[in-house]
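Peer 1: show me how the following folds:
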Amino acid sequence: MGGMRTAVIVGAGVVGVTTAEALVERGFQVTVVEAMPRAAEGASMANAAQLCAPFALALGSPGFLNALPRNLLDLSSGVSLSLATAVANVPWSVRFLFECRSARAKANSEALLALAYQSAAALDQLLERHPLEFDRRTSGKLWLAPNVEAFRQAGAELELRHSAGFEVEALSRNECLSVEPRLTDAGYPFAGGIFAPASAVGDCRAFTIGLAERLEKAGVAFRFGTRVDQIEVSDARAVGVRVGEDLVAADIVVLANGLDAPRLAPRFRGRQPIAPLRGYSATLPLGSGAPTVSLTDPKRAVALCRLGNRMRITGSGEFAGPGRPSRQKIKRILDVARRWFPDAADFDATDQQEWCGVRPTTPNSLPMIGPAGPEGLYINAGHGTFGWTLAAGSAERLASML
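Peer 2: Prediction:
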């Protein structure tokens, strides 16, 4: 076939826009179709902002499964389950239980860490091509163990991370205080922590919008407020997407629209390979006592990070579909953060930004990257809580298959 190859990407979140960039680099003429009115309006909008490659571990594990009943009963844990979502995702749940076995959890985490390592390098290379301002900062990330047993279990995972090439260390409580002195007066006890000094933070939404603007100037066509109705197939090959009566023709189609991707992919339709994992965030003006290091409290499922002149507080793991933010759940993560660091943010600010987003999660925590049915149809979706961390590497992998 002569001329420039064409591609349609469905979805303009961080995964879709980085995929567009990767295809442009390989000589494709790209069109991005997005149902929302602008880029990064879904799971990319106000996520945890943490580029935490060494912490990309599979959700399903024996430890997670053993703790699940207790966490569901403990309202302070931040873990909850919508009955309607559970019923709608029975096939997903059965597969998830299978992936919680020790051998599967280890294999899934190894695969995630390998992709995360690739993604960290891919993001650096992308930023050399596209210098962007998005409050990126190498903050280091400290995962705080609530007790000695949790510290021991976390320490046992260090070899996985070291084997993947990451610099990560187990720190005693006193060593944690040296890394983040603000912990001296913290409101919760902790026994130690896992520290990754090279981990960074950055505003995923600002990055995605900035990259989309640069790509548009370079010739990428963005069609916002446009819902794809179906994949157009001719002679067993995807030839574009159908938008109402219009056909957006292309040589290849990439589904990067997260939770909605299986609707358009015949191979996955009806099998529920992606379930919704809802998360919450609040973004507040920075306070005088804000920690410098990015912090995670796994017991209460809350993370804090300094993002420019703001404090981003995120948390909860709720298996539920899209919906309005729960004020009760927002209040919970704010109360936890306030107890940890009373002066980390202006907790009484009237201009705080509250958000609820749904992370598309697969049973094995691994994103689906590759062919998705008819020839010419591909998928890059299902990144769970690591979409920001894995986006650049996932785009690179997908592009290498074309």
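Peer 1: use CA for all of it now, contacts and neighbours both
Peer 2: Fine.
Peer 1: thinking residue 333 is in contact with residue 313, fair?
Peer 2: Yes - at 7.1 Å, residue 333 counts as touching residue 313 under the criterion of CA atoms under 8 Å.
Peer 1: quick one: which helix or strand includes the closest residue to residue 222 other than its chain neighbours?
Peer 2: Nearest-residue entry for residue 222: residue 32, 4.8 Å, with adjacent residues in sequence omitted and distances by CA to CA, 6 or more residues apart in numbering. Using DSSP states H and E, residue 32 falls within strand 29-33.
Peer 1: and after that strand, which helix or strand comes next?
Peer 2: According to DSSP H and E, the helix or strand after strand 29-33 is strand 50-51.
Peer 1: could you also give me the structure for this second sequence? I'd like to compare it with the first:
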Amino acid sequence: MEIIVLGAGVAGVSTAWYLAEAGHRVTVIDRAASVAVETSFANAGQLSYGYTTPWAAPGIPQKAAKWLMRPHSPLIFKPDGSLFQLRWLRQMLANCNPASYHLNKERMVRVSEYSREMFRRLEAQTGLAFEGRHQGTLQIFRTHHEVAAAQKDMQVLDEYGVPYRLLEPADVSQYEPALADVAHKLAGALYLPNDGTGDCHLFTRNLAALCVEKGVVFEFNRSIECFEHSGGKISAVWAGGQRFEADRYVCALGSFSRPAMAELGLDLPVYPVKGYSLTIPITHSAAAPVSTVIDETYKVALTRFDNRIRVGGMAELSGYHIHLSPKRRETLELVVNDLYPQGGDLGRAEFWSGLRPMTPDSTPIIGATRFENLFMNTGHGTLGWTMSLGSGRLAADLAAGAVPEIRYDDLALSRYIR
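Peer 2: All right, here's what the predicted structure looks like:
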């Protein structure tokens, strides 16, 4: 079967890999010059299967009001002049209740845990290198209120059999020795041993190389222009002045899925939530993170690569324009200086910003559309790499007509159609 994947980020390349593995002829189309040069380029670097948590949660409206008044807020809101931004916000706030949170958390953990298994299989099969580590995630809490709020997340972890350990401040240094000096600043922590870390950009490049070995064709520097369709079926896509025809199509365009699908009359509730990161050369290995540390107060993750620290976080709702705000850099520097002041050389840090494709319920959109041969794999928010292989395998199975290994009926775009 001929299948076209739109998008060469980690979601698109993962989808292409599983399609090629199943014996299909795959073409990947992307406007960029290479794979993983946008959202997948410099993300926080964590594979947070256990930390999978919706942004839309009970109490978020009240927290957001307070965050917006803070100089180092994890949330930044700037009107972009679109009605869609306001509609998306309204939909997101409608999910900030216990019932929706539990439902969305369950969906997300389902995909993330499946992705964890897919990573295990892929690494065993290929030995793929991406500076990966398997030493867990440490979610640190600076207040007792944050510790109490984590109890709800632990209930879902129990349901899925995800191992964890709730720690006292004095126990944190067992997993992150360099945090011993700041234990007095903490109220507790949650350790998730099954989580991992690594360089998403390196992972995607190396996986794309394996795809090429299996015959996948990558068409770069080709912006999508229009679709040919009739009778509820896509017949071709035009990109970069060329017509591409296939039996099936998968949209994995991240934050740009919404404008690309609008021509087809598909209303994707995917908003570009801007995030920022610093990549810092390590100067003292013993004073740097061992794996991933997530600061719950600032919503910032600090991840260890081989010789670098990746610090990423924040959610800025300001449209598609990418800029490097000095204030956002100050927040990232504040956190790394507070927790790992001797770990790296901030003077040589690389500052980056990218767009995460976020849905109002934080759950990705994976599955069929009203076009019989068009499928979605988008809207992963801040967990695109974490969910990449799981959602890629699921999307590939659905597009190819195979029977998926996990439940998927509540992940498609149809959940937004009333």
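Peer 1: please state their TM-score.
Peer 2: Scored against TM-score structural alignment, normalised by the length of the first structure, the superposed chains reach a TM-score of 0.94; 396 aligned residues with a CA RMSD of 1.8 Å.
Peer 1: more neighbours: residue 333 and residue 313 of the first structure, which one.
Peer 2: residue 313 (28 against 25; other CA atoms under 10 Å).
Peer 1: for residue 296 of the first structure, what are its contacts?
Peer 2: Taking CA atoms under 8 Å, 6 or more residues apart in numbering, we find residue 296 of the first structure in contact with 141, 142, 143, 144, 302, 303, 304.
Peer 1: how about residue 40 of the first structure?
Peer 2: So residue 40 of the first structure contacts 12, 13, 14, 205, 208, 209 (CA under 8 Å, 6+ apart).
Peer 1: what of residue 395 of the second structure?
Peer 2: 15, 250, 366, 367, 375, 376, 377.
Peer 1: where do the helices of the second structure begin and end?
Peer 2: 10-21, 60-67, 83-94, 98-126, 144-159, 200-213, 257-262, 326-339, 388-400 (DSSP state H).
Peer 1: overlap in contacts of residue 333 and residue 313 of the first structure?
Peer 2: Contacts common to residue 333 of the first structure and residue 313, judged by CA under 8 Å, 6+ apart, are 281, 302.
Peer 1: residue with max distance from the center of the second structure?
Peer 2: residue 231 (34.2 Å; CA atoms, centre = their mean).
Peer 1: aligned to that one, what sits in the first structure?
Peer 2: Structural correspondence for residue 231 of the second structure with respect to the first structure (TM-score structural alignment): residue 235.
Peer 1: what do you get for residue 372 of the second structure?
Peer 2: Under TM-score structural alignment, residue 372 of the second structure pairs with residue 375 in the first structure.
Peer 1: please name the residues that touch the residue nearest to its match when sequence neighbours are not counted.
Peer 2: Spatial nearest neighbour of residue 375 of the first structure, excluding adjacent residues (CA to CA, 6+ apart): residue 237 at 4.7 Å. Going by CA under 8 Å, 6+ apart, residue 237 of the first structure touches 374, 375, 376, 377.
Peer 1: which among the contacts of residue 395 of the second structure end up buried?
Peer 2: Buried members of these, scored by 16 or more other CA atoms under 10 Å, are 15, 250, 366, 367, 375, 376, 377.
Peer 1: which of these sit farthest apart?
Peer 2: 15 and 367 (12.2 Å; CA to CA).
Peer 1: just give me the match in the first structure for residue 27 of the second structure.
Peer 2: Aligned by TM-score structural alignment, residue 27 of the second structure pairs with residue 31 of the first structure.
Peer 1: distance check, its match against residue 206 of the first structure.
Peer 2: 21 Å (CA to CA, to the nearest Å).
Peer 1: the second structure: which residue goes with residue 211 of the first structure?
Peer 2: With TM-score structural alignment as the criterion, residue 211 of the first structure matches residue 207.
Peer 1: these two touch, right, that match and residue 16?
Peer 2: No - using CA under 8 Å as the test, residue 207 of the second structure is too far from residue 16 to be in contact (9.6 Å).
Peer 1: looking at those two, which one has more neighbours?
Peer 2: residue 16 (36 against 23).
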